[in-house]
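# Only the shape, not the letters, is given here:
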């Protein structure tokens, strides 16, 4: 008794679970019978005590054991002395949940954010601070008005689609057809639907490295293989991308060419043209994430959307959430009509209903006479905040940083030895909550900062914190040499 099988590939704690279950089922362990003490059982099995504890906890969760502090572990007794029916091992299923694998660093940041302290500066959250979000007057609306609104089909609220088409034409001087525009509950739903409808588990997708796509659990949950392509000052390196396409049979290329998240890089028009030609050559569709398009400081002529260069091959994702706040949850996907029809049908089957309420609010905002003026004021304020944060970092010789040209992210790289986990803890200790590079790639020396969240009043606090962190990291790094 108490001998583990030698099956390879099975964790030791699972072997212990299977061994105890076999003894219970075969009657060698009876209802109410006490198991050997944890330390004694570990000695018998030749394993660590912690491994035994893990196995016993699992068996308790499954209903097979009852553990009493100070008394030990006992085989559970069901009614009338019959052992309880085995329960599903839900923990084992939950361990496979890609949406539940939160990075410990993010958990700690969320904990600090909940403290709501004046000394905590959040430059991690990927949205505008509340004070910068434009405010628009809402005309009197009754509940009946919402119920009577009939201009929504499977593609979304028609007046909003028309308003988005007008906005894109005005901004970029090219036309999106309202028949090919699908309203989504934010940009991430558009991504999710693309993965579900156009790809299947095991398919390969090329993304920029670093990229916020790397941080999204929806790819892992869908079984999609992500491959990072290095970037230069112009964005994704095309020679590396072509090599990757040949090597891994890439099915789709996903890029964020304007104010890339997290680096803030902007892909020039020539690189955009070459990227389009490369993907046409291999007949691979491009997903273009353009959620920062409305926060540009560069002329649209210099950075035309990939969708404008290749309307048929590019799936174009836009969003109002970056300027109207994430709670609006308004995004859109422009794709060939046949593609969007399939995606709209799939969404309906999944029962992802699209609320009319945020769509009406989005349409009201886009048609407000003051929309252009308020957007201009927003861009000006965000620009000033970006310049201020950039200036602070530029003066610190240990950080390499590029001046932002739009969006609201700044990417800073530490110019010393590779940073360790303890170095990043300095950010948490000082209450400067930023996004480390390892959230977006293998890069451990860079940090993403949402400069829109640093007001003029908060700038001295930001300067104080980043200077103190930099000094501390530099000293720690020097001590390792």
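Received the coordinates, thanks. Since the model is a prediction, treat every value here as computed from it, not as a measurement.
# only C-alpha atoms for contact and neighbour calcs from this point on.
Will do.
# and the spatially closest residue to residue 400 that is not a sequence neighbour, what element?
Spatial nearest neighbour of residue 400, excluding adjacent residues (C-alpha to C-alpha, 6 or more residues apart in numbering): residue 413 at 5.1 Å. Secondary structure assignment for residue 413, by DSSP states H and E: strand 409-414.
# top helix in this structure by residue count?
helix 371-394 (DSSP state H).
# residues in contact with the strand holding residue 413?
The contact list for strand 409-414 (C-alpha atoms under 8 Å, 6 or more residues apart in numbering) reads 259, 261-264, 386, 390, 393, 398-404, 445-452.
# Surely residue 60 touches residue 67?
Yes: with contact defined as C-alpha atoms under 8 Å, residue 60 reaches residue 67; the gap is 7.0 Å.
# buried residues in stretch 377-390?
With burial defined by 16 or more other C-alpha atoms under 10 Å, the residues of stretch 377-390 counted as buried are 378-379, 382-386, 388-390.
# what about it, distance to the chain center?
25 Å (C-alpha atoms, centre = their mean, to the nearest Å).
# Please apply the same query to stretch 211-220.
With C-alpha atoms, centre = their mean as the basis, stretch 211-220 stands 5 Å off its chain's centre.
# Mind listing what's buried along it?
Burial within stretch 211-220, assessed by neighbour count using 16+ other C-alpha under 10 Å, is assigned to 211-214, 218-220.
# who touches it?
Residues from elsewhere that reach stretch 211-220, judged by C-alpha under 8 Å, 6+ apart: 98-99, 192, 195, 207, 225-226, 260-262, 439-441.
# next up, a second structure to put side by side with the first:
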């Protein structure tokens, strides 16, 4: 037998064998009713344990492909191509072989625990319910009548909302643009997905920050891209690192989160911003600027976006209302060259025929009202209060056990363990104590880090949450 299972593959050996046998049956090498090699014989040929072959045959039996009877061996189902025997699709095979890779198992575990259990949640990157502008939305729905068109809207998004976004980004972000260069998306992540799928091809090299939220996204690997890391220090990424990656790997795109970066909370230094834009112009490297947090600046001063400084059309700008209004509203937008926006709008139309009109109407009303600026002012105050509670609690309960930099905006605090402790095992123990955080390995290459999101728990929960975390950490000392 020429075929052998691949022991370096992440897929279990028994599944590889089952799929190999199924292919042989489909190709006609094993006909209906024919006897398959005995477990002992096949195990010897493939150099695997007999129990592995047993598991493979059992997989095939469960799918109705083979029959097994003690004393007579394993046979291909006599009616495999007939109608008298119904076969269940091998859904496990479909689940494992889709082109879009699943999220990291640890990320899925955190999500499941925080959804299903009463747990103090420092893991989920969103606002707590009390920070949503719920009263405004209730008032809006009671006082105004929606009389918009409920059919398919423009692929780029509702025109009225895009006009409002033009005014909004000019006032808050100093970005000059027009409606034809804007597309409404289902949050920032859809925008990134569209960019990866439509503007890049398998084998392309891209640069992402380390650590960063993008580090955790499987969509880069699903698209067959080669990702290279840009270390983040207290002033953000270094322009010389971008140049080095370009010279070595000819990176075709750079993904940056310059303001209160997720997860470190750092702000890209103004001088570095200028240097990065100069590099982009010199080498023709597109920059994807993800800016969900700049409005949360606790001082009220909003840093210049790369897009507002861009003189050459090098930057595609992405933001959303997810982190500053409500995650469930699912409203974001991107701003870029008109040809890029046209391409991405065409792709979005293929996926969902355009964004739902009703949340666009709600977002339009809110962004164009005085209530938006009032909400942002209140949000900054409350986020700063939560950050201060977190910092005070960590200093009280953890002391010198962790090191962290206090962020001046955003919703995340990035902490490093000062002892050699596996943060994944620490998470398991923390969950047992009723608190969750994000282990650093989901977001970056360096071990021993953790992200605490202070926007998600209620203010009254923060001190108790860190107390529980300290109890879990104590078990590793």
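Looks like it came in fine. Predicted model only: the values in this text are computed from it and were never measured.
# Just the contacts of stretch 211-220 of the first structure: which are in helices?
For those, the ones inside helices are 192, 195, with DSSP H as the criterion.
# buried residues in the strand ranked longest in the second structure?
The strand that spans the most residues within the second structure, counting by DSSP state E, is strand 226-233. Buried positions in strand 226-233 of the second structure, judged by neighbour count with 16+ other C-alpha under 10 Å: 227-232.
# average offset between the longest helix of the first structure and the second structure?
After superposition onto the second structure, the average distance of helix 371-394 of the first structure to its aligned residues comes to 1.3 Å, using mean C-alpha distance after the TM-score superposition for the first structure.
# returning to what we had before: how far apart are the strand holding residue 413 of the first structure and its match in the second structure?
Overall, strand 409-414 of the first structure averages 0.6 Å from its counterpart (mean C-alpha distance after the TM-score superposition for the first structure).
# Please state the offset of that strand from the chain centre?
Taking C-alpha atoms, centre = their mean, the mean C-alpha location of strand 409-414 of the first structure is offset from the chain mean by 18 Å.
# That one aligns to what range in the second structure?
Matched against the second structure by TM-score structural alignment, strand 409-414 of the first structure falls on residues 412-417.
# And stretch 452-463 of the first structure, by the same measure?
Applying TM-score structural alignment, one finds that stretch 452-463 of the first structure aligns to the residue range 455-466 of the second structure.
# Give me the buried positions along the matching stretch.
Those buried within stretch 455-466 of the second structure under the rule 16+ other C-alpha under 10 Å are 455-459, 461-463, 465-466.
# cool, stretch 96-106 of the second structure as well?
residue 101.
# From the chain's centroid, how far away is that stretch?
Distance, stretch centre to chain centre, for stretch 96-106 of the second structure: 12 Å (C-alpha atoms, centre = their mean).
# just stretch 35-45 of the second structure next, same as before
44 Å.
# now do stretch 74-90 of the first structure
41 Å.
# Please list the residues outside it that contact it.
Stretch 74-90 of the first structure is touched from outside by 24, 29-35, 58, 61-67, with contacts defined as C-alpha under 8 Å, 6+ apart.
# In those residues, which residue is surrounded by the most others?
In terms of neighbour count, residue 65 stands highest of the contacts of stretch 74-90 of the first structure at 26 neighbours, by other C-alpha atoms under 10 Å.
# Quick one: neighbours of residue 348 of the second structure, just the number.
When neighbours are counted by other C-alpha under 10 Å, residue 348 of the second structure comes out with 22.
# Work out for me the element it sits within.
Secondary structure assignment for residue 348 of the second structure, by DSSP H and E: helix 338-352.
# how about that helix: buried residues?
Judged by neighbour count (16+ other C-alpha under 10 Å), helix 338-352 of the second structure contains these buried residues: 340-342, 344-349.
# Please give me every residue in contact with the closest residue to residue 422 of the second structure other than its chain neighbours.
Using C-alpha to C-alpha, 6+ apart and skipping residues adjacent in sequence, the residue nearest residue 422 of the second structure is residue 448, 6.6 Å away. Each residue near residue 448 of the second structure by C-alpha under 8 Å, 6+ apart is listed here: 416-418, 420-423, 439-441.
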